[in-house]
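Visitor: From the sequence below, what's the structure:
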Amino acid sequence: MRIRAEKRRRCLDDGGQPYPADLRRTHSLAQVRAGWPGLEPGQETRDEVAVGGRVVLIRNSGKLCFATVQDGFTPDGDAERLQIMLSRAEVGADALAAWKSDVDLGDFVWVRGRVVASKRGELSVMAAEWRLASKALRPLPTLHRELAEESRVRQRHNDLIVSAQARTMVRTRSRITRTIRASLEAQGYLEVEGPVLQTLHGGAAARPFTTHLNAFDIDMYLRIALELHLKRVMVGGADRVYEIGRVFRNEGVDSSHSPEFTMLEAYQSWGDQFTIADTLRSVVMDVADALGTHRIETGRGVVDLDGEWAWLPVHEGLSARLGQEIDPATPLDELRRIAEATGVGFDAGWGAQKMVVELFAELVEKDLLAPTFVCDYPEIAQPLARRHRSKPGCIEAWDLVIAGMERGTGFSELIDPVVQREILTAQSLAAAAGDPEAMQLDEDFLAALEQGCPPMGGLGLGVDRLIMLFTGAGIRETILFPLLRPQG
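Guide: I've put the predicted structure just below:
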């Protein structure tokens, strides 16, 4: 680094500019490769181009120097690369000497010259002129050696420079999010945006991040869900809406959870949990089509997305796993006995509904490989879902579980403002009693519901978890810049 800093200083002292602003390309590296395919070894053209890129390989020898520059990603995730050649006969002795003394691996260079093929047949640009475009003060990581996992996520810029896997992930994520948008818009959904900063936290049971707005001198929250503002748009008359956005939950960090993640939420008027399940299945299948696979290899086995997706009521699934009947009337003492016998931990303050949810998650959900809509949850699971039309004590809500992990959720939305007020009042009392995940009473949201809202179904999809399913990566790899504990 001291040597590179000295080269930068020397360039400035000599009247040069190690970071010029006046360099222009005529072609990207990809355009050169596409425009001059199939040149024979040693073939030269009179076609002149101006290109630029980061030097990733360099071979300085005698009167002819070679370098490989890199810029941009190919559709397959590889880096776009092109060879450049510098001959003393073409650029002159002084320019060739400056190249040898000033240019290091990692520098960006600009080159103007003819398109040729080397004697080995490598497409190249024979430089007539070159300039330093940006001096790199830190050396590159070793290109043929994979970075340690911690370095990969902390120094994502270096990971992208050296790792085809990292570049592929960026392209795959972009393709998936584009496909989600195209799929929903083809189904008549309108994309909207809600606020990230909110005066109240709601839409999910989660611990929020707090901040302070100096202009109003009030505390505010980063949103934990997209739901409540999207429902206001539905009250305003929209037929189908969605948002893809970042949400923030001040909770644990592990291989499948991040405090900051990307969520899709969508709402459909005149629908319910079944119509919205069809919407989500269409989205997932469109993503599978875009990636070219309906069969996904996972650590738990092969997931086949084709065919019908199963529906599994919570109580029925738990009953089948335990070999005894579990229903909404099962006593709390019996559920605690089951938890102790199966090694499932629980809190002494949990009621029967919470016990059922936790027992199902620990004993059944983890073993669900094929796409399964886990449905008919106890009422406590989703305070914003409609109560079940035929099963007392349950709600019309489902979680989509694939390969043992929840990927999305959906429900017939609760639109009765009186019942919604009762539920949110109970939530606010729990919050006042110290529950950090309980929702607050949102009078603006309730006023919107009181204006009248059409029957509707709503869904939430963890975009990062969908990417994890198709790539087999952990959440830290799917998020370009995941939140990490500061070093030191």
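Visitor: CA only for contacts and neighbour counts going forward, please
Guide: Fine.
Visitor: pretty sure Gly393 is touching Pro378, no?
Guide: Yes - counting by Cα atoms under 8 Å, Pro378 is a contact partner of Gly393 at 5.9 Å.
Visitor: Excluding covalently adjacent residues, which one is nearest to Cys4?
Guide: Check again: residue 4 is Arg, not Cys. Nearest residue to Arg4, sequence neighbours excluded (Cα to Cα, 6 or more residues apart in numbering): Leu137, at 5.4 Å.
Visitor: quick revisit: more neighbours: which of Gly393 and Pro378?
Guide: Neighbour totals were compared for Gly393 and Pro378, and Pro378 leads with 26 against 16 (other Cα atoms under 10 Å).
Visitor: Name the nearest residue to the more buried one, ignoring sequence neighbours.
Guide: With sequence-adjacent residues excluded and distances taken as Cα to Cα, 6+ apart, Pro378 is closest to Cys394, at 4.4 Å.
Visitor: cool, and Thr179?
Guide: Leaving out its chain neighbours, the residue that sits closest to Thr179 by Cα to Cα, 6+ apart is Val287, at 5.9 Å.
Visitor: How about the contacts made by that neighbour?
Guide: Taking Cα atoms under 8 Å, 6 or more residues apart in numbering, we find Val287 in contact with 176, 179-180.
Visitor: got it, and Cys11?
Guide: By Cα under 8 Å, 6+ apart, the neighbours of Cys11 are 17-18.
Visitor: Show me which positions of the one helix or strand it maps to end up buried.
Guide: Assigned by DSSP states H and E, Cys11 belongs to helix 2-13. Across helix 2-13, burial judged by 16 or more other Cα atoms under 10 Å covers 4, 7-8, 11.
Visitor: And this one, please, so the two structures can be compared:
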Amino acid sequence: MSEELNLNELLQVRRDKLKQLQEAGRDPFKIEKYERDAFSAAIKEDFEKYEDKEVSIAGRIMSKRIQGKAGFIDLLDRDGRIQCYVRLDRIGEEEFEWFKKVDIGDIMGIKGVVFKTKVGEISVKANEVQLLSKSLQILPEKFHGLKDHDLRYRQRYVDLIVNPGVKETFIKRNLITKAVREFLDNKGYIEVDTPTLNTIVGGASARPFVTHHNSLDIDMYMRIANELYLKRLIVGGFDGVYEMGKMFRNEGMSVKHNPEYTAMEVYVAYEDYEFMMELTENLVAYCCEKANGTLKINYQGTELDLTPPWRRASMHDLVQEKTGVDFYALTDEEARAEAKRLNLDVADHLTVGHFVNEAFEAFCEADLVQPTFVLHHPVEVSPLAKRNPDDPRITNRFEAFINTWEIANAFSELNDAIDQRGRFEHQVAQREAGDDEAQMMDEDFINALEVGLPPTGGLGVGIDRMIMLLTDSPSIRDVILFPTMKPEQN
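Guide: Here you go, the predicted structure:
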């Protein structure tokens, strides 16, 4: 109780200081603009250029030390920290008295001369100081910072202030997303926008978020993928299109899953899944090189080599190698018995292909540490992929795995409208049997395929997971500025 009272008293002191400033005609919240002409990093990196020159800087006070008629503050600007030296005889007695009352967290403007202290620290000797904003809250203590992960994600603004590495992660995120666009733009592909609100669920197997359109009086779904719209554009005559944006899946949350996440999908006419494999490994390598200057990275203690070409392995071969079961040599009932023996889901609506996929997820994914393309998924779990011409039970599809995570999914796109209708009908039956992640019938997409989709390769990349790997971040929440959080009770 005493700690709470003490905190409340400290917060009240800050409000009292603000009131004093306002009564003295110094209300910092009335200031609209402050001219800056220099930043901490440039001053430190190019000291000879700035030495003995006057600069105007601004930032947040991160530490404060007053010694008689002089004081030091550390100012945090967009690039980092710089020390400022404030003396009574340079700014005047009245200004110095106000300066002594500033708090850690306040935002201040400083005009002064760049110099080096006796111990060699590059600093700014203030000629003028101006309080630009009063902090009414108390920042976490500097030696311990903001450690509570839940609080860090809820109060990202504080996290960015007191944990410098967090800002670097998001600067690198910006660099990576720029690199994705640069890589695809350089190939001549067109960036487009497709709807976020859909009237049906399609493009992936996932549980959607449902909302209601009041004017049309219909339920709508937040998109789980943008695949079906992008392929319509290939039908319309674009040779290559891509979109990077938010997807929404009403599913579980974990270190790899956030209900709202960023994905990139790209579709290229007259290409296949083999082409998309090369595109994928080269895209990830390009982004890694841009972000880290190397293709060999360390993720949470694991060395990863992203240098193309990556390993390729079929899903069926991986499953047979790990379990000893050749599911494709069995009937549905025989496969169900083997699946039961392996403690897999054996629901009545599942067939051989489902069991192959389930066995892969249960027994094989954990081994896929170095970059690996897993090929030829069963047709049952690939309703939008083209069948393999030599074995119609499997598709010309792949998923890319790094560090045991799926980071990309791609295939030769199904362009047979009759086959696609049959696949959708199968998905509808699965949905009616209780699979709430199964897709719905999309009559307009069938119509687009009937108009004619050329042979096409398609790829989807989980941007957040890729950024996790390239920034050595342990959780997806560490690479999303404002991750989804359960509301606090108080």
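Visitor: thinking again about what came up before, and the residue nearest to Thr179 of the first structure, that one's in a helix?
Guide: Yes - going by DSSP: H, G, I helix; E, B strand; the rest coil, the assignment for Val287 of the first structure places it inside a helix.
Visitor: aligned partner of it in the second structure?
Guide: Alignment note (TM-score structural alignment): Val287 of the first structure maps to Cys287 of the second structure.
Visitor: And Pro141 of the first structure, by the same measure?
Guide: Match for Pro141 of the first structure (TM-score structural alignment): Pro140.
Visitor: Test my guess that Val451 of the second structure contacts Val235.
Guide: Yes - counting by Cα under 8 Å, Val451 of the second structure does reach Val235; the two are 7.4 Å apart.
Visitor: In contact with Phe360 of the second structure, which residues?
Guide: Applying Cα under 8 Å, 6+ apart to Phe360 of the second structure gives the contacts 315, 318-319.
Visitor: Tell me roughly how far the host helix or strand of it lies from the first structure on average.
Guide: Secondary structure from DSSP H and E places Phe360 of the second structure in helix 352-363. When the first structure is superposed, helix 352-363 of the second structure averages 1.1 Å from its matched positions, counting by mean Cα distance after the TM-score superposition for the first structure.
Visitor: Correct me if wrong: Phe411 of the second structure contacts Ala400.
Guide: No - the pair Phe411 of the second structure / Ala400 is not scored as a contact, 11.3 Å apart, by Cα under 8 Å.
Visitor: Settle it for me: which of these two has more neighbours?
Guide: Phe411 (31 against 24).
Visitor: Excluding sequence neighbours, find me the nearest residue to Val235 of the second structure.
Guide: Leu453 (4.8 Å).
Visitor: got a list of what the one you found touches?
Guide: Contact analysis of Leu453 of the second structure by Cα under 8 Å, 6+ apart lists 231-232, 234-235, 415.
Visitor: how near is it to Tyr273 of the second structure?
Guide: Distance, Leu453 of the second structure to Tyr273 of the second structure, by Cα to Cα, to the nearest Å: 16 Å.
Visitor: What is the subsequent helix or strand relative to the lengthiest strand in the second structure?
Guide: In the second structure, assigned by DSSP state E, the strand with the most residues is strand 54-67. Remark: after strand 54-67 of the second structure, the chain's next helix or strand is strand 70-76, criterion DSSP H and E.
Visitor: once the two are aligned, what's the mean deviation for the next helix or strand after that next one against the first structure?
Guide: Remark: after strand 70-76 of the second structure, the chain's next helix or strand is strand 81-87, criterion DSSP H and E. Compared with the first structure after fitting, strand 81-87 of the second structure has a mean deviation of 1.4 Å; criterion: mean Cα distance after the TM-score superposition for the first structure.
Visitor: before we move on, the earlier item: please identify the helix or strand for the residue nearest to Arg4 of the first structure.
Guide: Using DSSP H and E, Leu137 of the first structure falls outside every helix and strand.
Visitor: count of neighbours near it?
Guide: Burial of Leu137 of the first structure is recorded as 17 neighbouring residues (other Cα under 10 Å).
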